[in-house]
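Visitor: Provided below are the primary sequence and the corresponding predicted coordinates.
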Amino acid sequence: MLIGFGAPVSGAWGEPGALGRFAQRAEELGFHGLWAFQRLLVGADQRLGPEYQSVLDPLLALSYAAALTSRIRLGVAVINLPYLSPAYLAKQASTLDVLSGGRAEIGLGTGWSEPEFRATGSVPAPRGRRTEEYLAVLGSLFAGGTASFEGRVYSLPASRMLPRPVQAGGPPILLGGSADAALRRAGRIAAGWVSSSRARLADIERGAQVVRRAAEEAGRDPDDVRIVVRGVVRAGARDDRFPLSGDWEQIRAGAQRYAEAGVTELFYDLNWDPRVGGPAADPDAAVERAEEILTALAPGA
């Protein structure tokens, strides 16, 4: 199982100094990937956790990290696809891939926040068809040459988009979602599945099985399908609700449980720690705490 790290994009440590510092340190310490997430805005009447109150744009943050690193993969888990056209995301993803030398990874979801849907003039339904057509447009544009697509949700006139991505076929596309239909879709048409922060270990294990079974039924090698999990870390006191909680030995043991559940990449995300990703956290203390956790949980530590 590969080990990644959540990029500093939320709250007290979501600022340029910490983003550059932890991107470089994560690469130096051997982490496989650096992962961001998207939260466009919070409705005035919404009750969302502290990690959602102040969030950098994921693709801009990863572009910043790309300029300061050379090897670590750069992923977003996830972008809500109804918020922007597939052509626009194809341009952004291709640009990140070019600027990073072929290190971009894109996770896509269909969203859940009504204020964000209203603010972007978007709707998630029909989720399945929307997602499948979205991936079709991305694939067409990533391939180079003349691309075109005509679907019920999206259309693309015959056109070309350059420069093409560095990675053949474009950045890998992972799909989020927890419903069986979403899991099967990830197994059929995507590079894999990326979990949400709310997924329990049992959900991950079952989801991985559904994804891989769908891949096999679609004629794909299930071992090639990726299962990427956001690991919410609670360093310090043990909390049985969080496999990645407690002392370092307990957190590493929790990571092993994810590997046994079929996960191919786990990224430790500190944005969900209110003492790091909370907007009211002390910035210096947040960075100090994050540095300690990053170092202790580095691959091979």
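Guide: In hand now; what should we look at?
Visitor: rest of the way, CA atoms for contacts and neighbours
Guide: Fine.
Visitor: make sure residue 156 is indeed in a helix.
Guide: No - using DSSP: H, G, I helix; E, B strand; the rest coil, the secondary structure at residue 156 is strand, not a helix.
Visitor: so it sits against residue 139, correct?
Guide: No - applying C-alpha atoms under 8 Å, one finds residue 156 not in contact with residue 139, separated by 11.8 Å.
Visitor: who's more crowded, the two?
Guide: Shown here are residue 156 and residue 139; by other C-alpha atoms under 10 Å, residue 139 has more neighbours (18 against 15).
Visitor: try this one side by side with the last:
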Amino acid sequence: MRIGFAVPQYGAFADPEFIGSASARLENMGYDSLWAADRLLAPLTPSDPYPGGDGTMPPAFATFFDPLAALTLAALNTRDVRLGTSTLNALWQPPVVLARSLASLDLLCGGRLDVGIGLGWLRDEYTAAGVDWKGRGARLEETLDVMETLWAEDVVEHKGPLWTVPPSHVHLKPAQRPRPPILLAGFTPAALERVGRRADGWLGAALPVPALRTVWGMALQAADRAGRDPSALRMVMRVNPTIVDKPAPPDQVPYAGTVDQVVEYLHAAAEAGADEVFVDVQATTRSRGELLDVAESFITALRAS
């Protein structure tokens, strides 16, 4: 099981200097990967409840550093650790622009990028970005089509319902060929079918282990139906725990618990199919020192268990 940590980028941690220095520190601790998330705004009256806890969006989300800029800082301050988005809301910008940004980042980091893409959950952000909430699945399919064409072909051309790219030279290509790994998020049958049919893996979130097995099984079955090798798919799972000093009730783990309790859950998730897990405590830690101390505690416990 590979072990990752969230790049500091929101709330009190949305500081360029700290993002760079913390990324170097996390790599030196022994983390395998660093992951950046994506939020545009924190509405005063959200259109949709936050998909966690009591449905209230963490106040820290009101200050959110751009994910690709955060990973650029991480790339410039690390050597070997992989860098990923979990998740990038890819529909807020045209795919030709996003493809250029991601190719540039993959070149800058020397081919260490994992492109994790999701559709988001907050309609307010789509309204603010000027993108229709309806038809997100079809928009994502065409976005992937355009980006894969731009990354792989010598002469690119695309004609689709949403975008037209005239025959063109686009010689800027990612370092990883034919493209960086693409991981897709989502829990609906349609999202999991898309993972199995065309992605390199699934971006999951902490669930009770039986539910995690069920959801992952849906993606693997979809790969098999599409004539792909299910064993080639990766599961990368995020956990956002509140770390407490005394053991939490079992039904609260991994959403709250001691480091050891969360680590025990992560090992169970690995047995359920997770190839990689990563921890994000930006919403539940109060200082830079505390965040790095928690990171040290996790990597030590995980490596020792």
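Guide: Done, it's in. Computed from a prediction, not measured in an experiment: that's the story for all the values here.
Visitor: helix/strand/coil for the residue most central in space within structure 1?
Guide: The structure's structure 1 has its C-alpha centroid closest to residue 77; by C-alpha atoms, centre = their mean the separation is 1.6 Å. At residue 77 of structure 1 the chain is in strand, as set by three-state DSSP.
Visitor: aligned partner of it in structure 2?
Guide: In structure 2, residue 77 of structure 1 lines up with residue 86, judged by TM-score structural alignment.
Visitor: do you know how far that match is from residue 68 of structure 2?
Guide: Going from residue 86 of structure 2 to residue 68 of structure 2 by C-alpha to C-alpha, to the nearest Å gives 11 Å.
Visitor: which neighbours do these two share?
Guide: Counting by C-alpha atoms under 8 Å, 6 or more residues apart in numbering, the common neighbours of residue 86 of structure 2 and residue 68 are residue 36.
Visitor: in terms of helices and strands, where is residue 34 of structure 2?
Guide: Per DSSP states H and E, residue 34 of structure 2 falls inside strand 33-36.
Visitor: and that strand, what other elements does it pack with?
Guide: Under the contact criterion of 3 or more C-alpha pairs under 8 Å, 6 or more residues apart in numbering; DSSP states H and E, strand 33-36 of structure 2 touches strand 2-6, helix 67-76, strand 82-85.
Visitor: can you show me the strands along structure 1?
Guide: For structure 1, the strands defined by DSSP state E cover 2-6, 33-36, 73-80, 104-109, 147-150, 155-159, 173-175, 192-194, 226-232, 234-235, 245-246, 265-269.
Visitor: how about those strands in JSON lines, adding distance to residue 301 of structure 1?
Guide: Output for the strands of structure 1, formatted as JSON lines (distance: least, C-alpha to C-alpha, whole Å):
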{"stretch": "strand 2-6", "distance to residue 301 of structure 1": "12"}
{"stretch": "strand 33-36", "distance to residue 301 of structure 1": "17"}
{"stretch": "strand 73-80", "distance to residue 301 of structure 1": "20"}
{"stretch": "strand 104-109", "distance to residue 301 of structure 1": "26"}
{"stretch": "strand 147-150", "distance to residue 301 of structure 1": "47"}
{"stretch": "strand 155-159", "distance to residue 301 of structure 1": "48"}
{"stretch": "strand 173-175", "distance to residue 301 of structure 1": "28"}
{"stretch": "strand 192-194", "distance to residue 301 of structure 1": "25"}
{"stretch": "strand 226-232", "distance to residue 301 of structure 1": "18"}
{"stretch": "strand 234-235", "distance to residue 301 of structure 1": "16"}
{"stretch": "strand 245-246", "distance to residue 301 of structure 1": "17"}
{"stretch": "strand 265-269", "distance to residue 301 of structure 1": "14"}
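Visitor: comparing those, which stretch has the densest surroundings?
Guide: strand 192-194 (a mean of 30; mean count of other C-alpha atoms under 10 Å).
Visitor: now that one: which residue numbers in structure 2?
Guide: Using TM-score structural alignment, strand 192-194 of structure 1 corresponds to residues 201-203 of structure 2.
Visitor: contacts only, for residue 148 of structure 1.
Guide: Contacts of residue 148 of structure 1 (C-alpha under 8 Å, 6+ apart): 137, 140, 155-159.
Visitor: for it, what is the corresponding residue in structure 2?
Guide: In structure 2, the residue matched to residue 148 of structure 1 (TM-score structural alignment) is residue 157.
Visitor: excluding sequence neighbours, find me the nearest residue to its match.
Guide: Residue nearest to residue 157 of structure 2 in three dimensions, not counting chain neighbours: residue 167, with 4.6 Å by C-alpha to C-alpha, 6 or more residues apart in numbering.
Visitor: please consider this matter closed, and thank you.
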